[in-house]
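A.B. asks: missing the sequence, but the structure's below:
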């Protein structure tokens, strides 16, 4: 039949039926292009200020308070904007909508933790006249990427008297940094070059160089350790036993940067998943009166399976939603709460892997996300035969697609690499366990899980617009 069509008819039919991926830059007006660059500047500041999950929570809380959200644990009642901070590691925010809560909510859930190096509880030692710190890596890292680069130390310490204090060393221009020394190529031939990459870099050799000056004369014991302890004591009052009740994290030092001579990309640590955290935060801050109550969730511990009392497997979300019912003077039982959550629609706001120009063979190009092509809808994650994935339904992907199309959102779809090549997971399956519809949505990144991840300013801006459209959709 198509062979009998004229060229004009075929062109019209092709335009009607074939989907051609759209480059965001082609879809944006000059004014929106300028807005996307302005949005990126604010996002970069967020990345600089939110290097750890605790720092991210603090920044998010301050932004919500400045936007008129009130602490749900306070005395404020009635319709409005609420937030709740949990264990200083997770945050929830809500804008109460027109529809009753028991009809369900629109939920966007992101995570604020990223791969890093955690100090052990007994980290400080000295070896060959250097003071060193032992670490245990957190999340999925490629160990070699963390060697021979400046690192900053962040965290919270609880002293023996119960006093809590924050540590931040390595970001200010006058601060020292720490680092992990790498083996020079001249001596690596037998020890490293003949081994598999997975065997070359041993986790127990990811030790931080923390000092080199001795305290006292050569008869003084632990004199290199003492110099480091003197610095930490003078600055924070920290003593060695305090490491036992501390959460101290080594992360890449330095600010988020524009990448490329055209400044179209952003390079920074922690964009997985703080790019989704920031865009979800910006989207909910912008809401006035959504049709259904909008909820933004910012979880911890996603990089290690969403475990613990601050991860998506916890009952923090249930507790927050129950508080929302109470603030509306609406009766809530376990059954009502369960029904409301089940009736909700959700996005698991997380990133996908962008097609890498140098490693295209690990992707299946027809189903790989690309930088600059908008927010990526990831129907399923997991590995192998979709193991460990929630796998969103056709009905719900269709629903999200309609929302995005109505709002003029540039979107794409993507899988995390070729089948049987690898895989990964998100927090989607833990929210799906409540019965709600949920699908993964977020921008694509290059160099994901590295100390310097790359995102497109076009995708970051489009992700914000997509999240806002999801919250504010009237149908």
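C.D. replies: Received, thanks. The structure presented is a predicted model; accordingly, all values stated were derived computationally and were not measured.

A.B. asks: okay, CA-based contacts and neighbour counts for the rest of this
C.D. replies: Noted.

A.B. asks: residue 408: neighbour count?
C.D. replies: Look at residue 408: counted by other CA atoms under 10 Å, it has 14 neighbours.

A.B. asks: repeat for residue 382
C.D. replies: What residue 382 shows, counting by other CA under 10 Å, is a neighbour count of 18.

A.B. asks: another structure for you, compare them:
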């Protein structure tokens, strides 16, 4: 051996004792990188087809049934290997693969959310002003309001008419569809606007969606543009203005998921928080066959507004389902939950070199360094978080290392800088062992978010080995 290439005692000791994680692209084969790229083609399709929680739930059922899952039947005993799903109010889904071991030994759960920041229409949204027609909106989740102006938007959701009929709306996604937008003032006339504090550059009541400008040709009626819009909506959907009161309509960015970068190494799209984790956890459970422990993926709603409501994980639908699943075997639901483990599948903030100040670099996640295990989130003093135990972190660390999952740790910003919440705290409150595991995201909560294809694939791999363990 060339003595010039021999490592010194210090170098050998450093290799043994010090952390030296490298960019994940440098750690995997070209073959596995090709697998990551191929995996993300299906992911991009899912993003385009699942822009709301209702659509994500519906797409999940389609994919689940193709993979052999059947609707859950209460009171039925299921054999090992059987695959079932349960839908909660068209906005949340629990997918289960029965294991060989008794439910007394607990389940392996991955929990992601399928709601994302957006603009919701108010209950009385439609108005005309200066012969333009607009919708009033109420933003959903934490957003920088100025980012949502001048972006092409599509309209998704349901309208329940006065006779009880439910109509599905999806406008702005197909070739030839019109789109909508929130307008902004031109820079030449924005002097007073630009003197506002940053959170008020665009105010919530200024997020009005432009939807039309042509008047109905009848001089004897007022609000001619509004009437023309309602005439078009009645012709297409059979709805009248009062039907907006019983509607759930969401305005979301109209553009499609795209590759980002000359090297096509990243995915750019709306709604990747948290559908990047939802899709990877979904694919992991779809590919799960004959596990030792019973495995579950729950795709839930309302995380962006605190997980409250009967489709959010601060409700009881998940423990109720587990209790109902265990009841035919004479097992108490509490027994199952107390023996269970969970990967709370939620994203983390990737370091942005342009905006480096909020990050504590030694404990921040980076693009292409793999899936992120986040011991705690919360804000200032770990408020509003589950803090995973050393024992459970050690178990997950060893599991990932043993199966060549490229992973990293991360926390959401500097100690006094902010932070955020995930569903982990609500699952932990049920007495699960739980840790956040997800994908680092650039431009989180913006209309166009960015993730790494490598990190996305490693999230799928992480959930898969968790189910198989």
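C.D. replies: That came through fine. What you see is a predicted model; the values in this text were computed from it and never measured.

A.B. asks: how alike are these chains, TM-score-wise?
C.D. replies: After superposition, the two chains reach a TM-score of 0.97 (TM-score structural alignment, normalised by the length of the second structure), with 462 aligned residues with a CA RMSD of 1.3 Å.

A.B. asks: which SSE is the residue sitting nearest the centre point of the second structure in?
C.D. replies: The second structure has residue 274 as the residue nearest its centroid, 1.6 Å off, counting by CA atoms, centre = their mean. Secondary structure assignment for residue 274 of the second structure, by DSSP states H and E: helix 272-286.

A.B. asks: Provide the aligned range in the first structure for that helix.
C.D. replies: With TM-score structural alignment applied, helix 272-286 of the second structure matches the range 271-285 in the first structure.

A.B. asks: average gap between the matching stretch and the second structure?
C.D. replies: For stretch 271-285 of the first structure, the mean deviation from the second structure after alignment is 0.4 Å (mean CA distance after the TM-score superposition for the first structure).

A.B. asks: buried ones in that stretch?
C.D. replies: Neighbour counts using 16 or more other CA atoms under 10 Å place 271-285 of stretch 271-285 of the first structure among the buried residues.

A.B. asks: and these, which two are the farthest apart?
C.D. replies: Taking CA to CA, the two most distant members of these are 272 and 285; they sit 21.1 Å apart.

A.B. asks: rewinding a little: the residue nearest to the centre of the second structure touches residue 114, doesn't it?
C.D. replies: Yes: taking contacts as CA atoms under 8 Å, residue 274 of the second structure lies within contact range of residue 114: 6.1 Å.

A.B. asks: show me how far the match of helix 272-286 of the second structure is from its chain's centre.
C.D. replies: Computed by CA atoms, centre = their mean, to the nearest Å, the chain-centroid distance of stretch 271-285 of the first structure equals 8 Å.

A.B. asks: same deal with stretch 181-198 of the first structure?
C.D. replies: Centroid separation between stretch 181-198 of the first structure and its chain, computed with CA atoms, centre = their mean, is 32 Å.

A.B. asks: distance between the ends of it?
C.D. replies: 18 Å (CA to CA, to the nearest Å).

A.B. asks: likewise for stretch 243-254 of the second structure?
C.D. replies: OK, stretch 243-254 of the second structure end separation, CA to CA: 24 Å.

A.B. asks: ok, back up a step: which residues touch the residue nearest to the centre of the second structure?
C.D. replies: Contacts of residue 274 of the second structure were listed using CA atoms under 8 Å, 6 or more residues apart in numbering, and they are 112-116, 346-347.

A.B. asks: widest-spaced pair of these?
C.D. replies: Pairwise over these, using CA to CA, the maximum falls at 115 and 347, 13.0 Å.

A.B. asks: higher neighbour count, the two?
C.D. replies: Using other CA under 10 Å, the more surrounded residue of residue 115 of the second structure and residue 347 is residue 115, with 31 against 27.

A.B. asks: which of the helices or strands spans the more buried one?
C.D. replies: Residue 115 of the second structure is part of no helix or strand, with elements assigned from DSSP H and E.

A.B. asks: do I have it right that residue 54 of the first structure meets residue 89?
C.D. replies: Yes: contact criterion CA under 8 Å: residue 54 of the first structure and residue 89 qualify, at 5.3 Å.

A.B. asks: mean per-residue distance, the helix ranked longest in the first structure versus the second structure.
C.D. replies: Using DSSP state H to assign secondary structure, the helix with the most residues in the first structure is helix 30-49. For helix 30-49 of the first structure, the mean deviation from the second structure after alignment is 0.6 Å (mean CA distance after the TM-score superposition for the first structure).

A.B. asks: what ranges do the helices span in the stretch 251-400 of the first structure?
C.D. replies: Residue ranges of the helices in the stretch 251-400 of the first structure, as given by DSSP state H, counting those that start in this stretch, are 271-285, 316-327, 334-342, 394-406.

A.B. asks: tilt between the first one and helix 30-49?
C.D. replies: Going back to what we said before, that points to helix 271-285 of the first structure. Angle, helix 271-285 of the first structure to helix 30-49, by axes from the mean of the first three to the mean of the last three CA atoms, to 10 degrees: 120 degrees.

A.B. asks: same check on the second one?
C.D. replies: Here helix 316-327 of the first structure runs at an angle of 110 degrees relative to helix 30-49 (the same axes, to 10 degrees).

A.B. asks: ditto for the third one
C.D. replies: Going by the same axes, to 10 degrees, helix 334-342 of the first structure is angled at 130 degrees with respect to helix 30-49.

A.B. asks: which residues touch helix 334-342 of the first structure?
C.D. replies: Applying CA under 8 Å, 6+ apart, the set of residues contacting helix 334-342 of the first structure is 101-105, 318, 321-322, 434-437.

A.B. asks: derive a PyMOL selection command for the buried subset of the residues you listed.
C.D. replies: Command for PyMOL that selects the buried part of those, burial taken from 16+ other CA under 10 Å:
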select buried, resi 101+102+104+105+321+322+435+436+437
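
A.B. asks: out of the contacts of helix 334-342 of the first structure, who's nearest residue 468 of the first structure?
C.D. replies: Nearest to residue 468 of the first structure among the contacts of helix 334-342 of the first structure, with distances taken as CA to CA, is residue 105, at 14.0 Å.

A.B. asks: residue in the second structure paired with that closest one?
C.D. replies: Residue 105 of the first structure maps onto residue 107 in the second structure, by TM-score structural alignment.

A.B. asks: and the equivalent of residue 380 of the second structure over in the first structure, what does it touch?
C.D. replies: Alignment note (TM-score structural alignment): residue 380 of the second structure maps to residue 384 of the first structure. Residues in contact with residue 384 of the first structure, defined by CA under 8 Å, 6+ apart, are 419-423.

A.B. asks: could you do residue 417 of the first structure as well?
C.D. replies: 353, 362-364, 368, 423.

A.B. asks: now, those that are in strands?
C.D. replies: Counted as lying in strands by DSSP state E, out of the contacts of residue 417 of the first structure, are 353, 423.
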